[in-house]
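Student: Here you go, sequence then predicted model.
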Amino acid sequence: MPQFQRRCSAARTMKKSTQRRPTMTDIAKLTGVSQSTVSLVLNNATGAKFSEATRNKVLKAAHDLGYRLSLREPVSASSDERNLIVYLADEISTSPHPVVNVDGARDAAYASGKMLAVYSTHGNADIEKQVLDATLSNPHVFGVIYATVYTRKVTPPVALSQVPTVLLNCYTGEGGFSSVVPAEVAGGHLATDYLLQAGHRRIGYINGEPWQDASKDRLKGYRTALATADLPFAPEMVRDGDWSSGLGFELTLSLMREPNPPTAIFCANDLTAIGAIEALKQLGLRVPEDVSVLGYDDQEIARHTHPPLSTVVLPNYELGRWAVETLLQEEHNRAAGAPVRHRMVKLDGPLVERASVRVITEAKKPITNIISD
């Protein structure tokens, strides 16, 4: 049976066995295409460049999973209707992730008869104030999604306390707003446990910039998975990187210099994993036959590496969608006189199996003396 047919059969089984609402992330995992492509197909976007085969594959997976995208006709603005959601982001163009956040937010807004207006401030407080001064005076503004490019604690502008607001990829210590962030500890645990289940016991980890929340939490997930498997944490198996392929390359060479080097390397993002794959090839090692490599984020390029990269999905689309849906629900509760309880939600993503991880079925001789100091 072809691989995609097997996946569709699994999708039908999953549909019957769970009550969780299927998401575009699930469709992306099932079909092997990006979350953005899934959104374009399901929204019947004009001018999108993808093949008919891709379109049919996405539609079939959506049908098999029981996914439904309930779009409405655009709603004409009237003098008394608030139909505009302001999406205020510090950065959009410096990373592939924020654009997919916007996709999810836009689809959720449009499905509820709202429009999304996106503003990027480049983290400049003056620009942020100008945007808020200009937009919040608009009587059609329904609320605000306040988003950051990387997960962090924030102090939202005071003006947001006067308008319904949900935080995306950020949070406050006071709890005055609902927020949604990725479940990074769970993601780090999922990735490491996957390698453990494949039989690996010496698992290297190349992190991102250590001061960032995502790096701290993914490392915590890595350590928790090792502890759950009754394996000691080995500091020599961990390197602090900077999310780049270049440092991923150098740090992989460093890991392989260890007297007892890893049989698998978990990289905190896909770009780092690409550098790891290239470093191993330079050493004359095969991926995954000699060393397995696992990424994180599921960027588009992960499908096109050699071999294709197994990775954990960062659920960017679902984060954006959740933020808008929560904004709508909280305002509905206010209008009905019901209490609004702010909450912080962490969304996790699935692991996508491709071809960069080997299952160890028998004792494997450790790789030693790969590089001399």
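Tutor: Yep, that arrived.

Student: all contacts plus neighbour counts: C-alpha atoms, from now on.
Tutor: Fine.

Student: Show me the helices in the stretch 101-250 of the chain, by range?
Tutor: 125-135, 184-197, 213-228, 245-256 (DSSP state H, counting those that start in this stretch).

Student: The structure to be compared is supplied as follows:
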Amino acid sequence: MHKPTGIKDRRVTMSDVANLAQCSQSTVSVVLSPDSKIKISKDTRERILKAAATLGYSIERAPTPRVGPLRRIAVVFDDLTVCPEAVIAVDGVREFTWETGDIVSAYNCHADPQMEERTLAAILRDSPSAIVYTTVRTRLVEVPEQLYKTEASVVLLNCYSKDRAFPSVVPGDVAGANRATDVLIAAGHRRIAHITGEAWMDVSKDRNRGYREALATADIPFDPELVREGNWQLGSGYDATLSLMRMARPPTAIFCSNDRMAIGCYEALKEMRLNIPDDVSVVGFDDDEIASQLNPKLTTLKFPRHQMGIWAAERALAPGHSREDTYRIVKIECELVERQSVARFPSANRTARVTAL
């Protein structure tokens, strides 16, 4: 195993180990936990230990209780049922607090305003040190009034408020989508389609903006016919791909705004007997666990949930906490994960099947 580029100058995380070992972060956590009794196959265990050693990830770590009172951090989600992967942010918070032995708790409000109010009231009764208020989709939020009144440090994760009254951290979606599109441009593609999320969402707007900016930088005219609106689910990626490939001049590459829609894209292309990446190159976004299991493995952008959790914890527990009038929104880079779903255009063995559709 070779240490991937892009992490040489930053702290190695459990997410990096999982990516190199090609397994879930949960499995890495089990293998690297000295007290775990869960049985993991010898092959997987050795692969994870080798990845950890390659990256220089510290295995022999134990919490060192800090001097002073125990701090408690509450991470409050809007609705984890929409995107279970969002819980990875809690691992980021926990990793930052690991060496001090501080306590992290997570709560899910199931998108119910009354449940959110009751949950926050219960959390605040116990006088937490910090609250990380987070949404599973990047968006503008109205921060609950209770959080304006508390003396606890409050940080917004994956969301932001209009008044900028709290520190907030979000993914760099515009730059990430720009990079995803640029990967396809650098491979020689000019007919690049984009399957977006629902148009009203901030994340959809930002990723579409990044796509268009990359085209403009490369002097490729924007063609609205190459854009299809999806809904983040497999079915919409499938339907959008069928529609795109039936055009008189179909695209040679497709950028999907998330990995779920990329799975649907894969299914449609394979149903049409088109080869990925020789006939059509595909890039996704988020780096969900399934991305490394597809055939071919999906090139995608990593949603920096873990890094955002680390930043939120560091900011929330910074010494000398005092509320400022306004805060800037911090954006965390979405790292490119290059796999096998992109090929140069025209590829040596590209067939004429596309034009026959």
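Tutor: Ah, there it is. Nothing here was measured: the structure is a model prediction, and the numbers come from that model.

Student: Next, the TM-score between them, please.
Tutor: Once the chains are overlaid, their TM-score stands at 0.89 when taken by TM-score structural alignment, normalised by the length of the second structure; 354 aligned residues with a Cα RMSD of 2.8 Å.

Student: can you put the helices of the stretch 101-250 of the first structure in CSV and add mean neighbour count?
Tutor: Formatted as CSV, the helices of the stretch 101-250 of the first structure follow (neighbours: other Cα atoms under 10 Å):
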stretch, mean neighbour count
helix 125-135, 14
helix 184-197, 22
helix 213-228, 20
helix 245-256, 22
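
Student: looking at those, which is closest to Val324 of the first structure?
Tutor: helix 125-135 (17.4 Å; Cα to Cα).

Student: Going by residue numbers, what spans are strands in the stretch 201-350 of the first structure?
Tutor: 203-207, 238-240, 264-267, 292-297, 310-313, 344-347 (DSSP state E, counting those that start in this stretch).

Student: Can you tell me which residue is spatially central in the second structure?
Tutor: Phe303 (1.7 Å; Cα atoms, centre = their mean).

Student: Distance of that residue relative to Lys331 of the second structure?
Tutor: 11 Å (Cα to Cα, to the nearest Å).

Student: joint contacts of the two?
Tutor: With contacts defined as Cα atoms under 8 Å, 6 or more residues apart in numbering, the residues adjacent to both Phe303 of the second structure and Lys331 are Pro171.

Student: any idea what the residue nearest to the centre of the second structure aligns with in the first structure?
Tutor: Matched by TM-score structural alignment, Phe303 of the second structure corresponds to Leu314 in the first structure.

Student: Am I right that its match is in contact with Gly295?
Tutor: No - counting by Cα atoms under 8 Å, Leu314 of the first structure does not reach Gly295; the two are 10.8 Å apart.

Student: circling back to that earlier point, okay, the strands of the stretch 201-350 of the first structure in a markdown table with mean neighbour count and distance to Leu327 of the first structure next?
Tutor: Output for the strands of the stretch 201-350 of the first structure, formatted as a markdown table (neighbours: other Cα atoms under 10 Å; distance: least, Cα to Cα, whole Å):
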| stretch | mean neighbour count | distance to Leu327 of the first structure |
| --- | --- | --- |
| strand 203-207 | 26 | 33 |
| strand 238-240 | 18 | 37 |
| strand 264-267 | 28 | 34 |
| strand 292-297 | 27 | 26 |
| strand 310-313 | 26 | 24 |
| strand 344-347 | 16 | 13 |
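
Student: Any chance of those strands in TSV with distance to Asn83 of the first structure as columns?
Tutor: Formatted as TSV, those follow (distance: least, Cα to Cα, whole Å):
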stretch	distance to Asn83 of the first structure
strand 203-207	42
strand 238-240	45
strand 264-267	42
strand 292-297	33
strand 310-313	32
strand 344-347	25
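
Student: got the buried residues for the longest strand anywhere in the first structure?
Tutor: Ordering each strand of the first structure by length in residues (DSSP state E) puts strand 141-153 first. Within strand 141-153 of the first structure, the residues that qualify as buried are 141-151, counting by 16 or more other Cα atoms under 10 Å.

Student: Let's have those residues in JSON lines, adding distance to Glu128 of the first structure.
Tutor: Formatted as JSON lines, the buried residues of strand 141-153 of the first structure follow (distance: Cα to Cα, whole Å):
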{"residue": "Val141", "distance to Glu128 of the first structure": "16"}
{"residue": "Phe142", "distance to Glu128 of the first structure": "18"}
{"residue": "Gly143", "distance to Glu128 of the first structure": "15"}
{"residue": "Val144", "distance to Glu128 of the first structure": "13"}
{"residue": "Ile145", "distance to Glu128 of the first structure": "13"}
{"residue": "Tyr146", "distance to Glu128 of the first structure": "11"}
{"residue": "Ala147", "distance to Glu128 of the first structure": "12"}
{"residue": "Thr148", "distance to Glu128 of the first structure": "12"}
{"residue": "Val149", "distance to Glu128 of the first structure": "15"}
{"residue": "Tyr150", "distance to Glu128 of the first structure": "17"}
{"residue": "Thr151", "distance to Glu128 of the first structure": "18"}
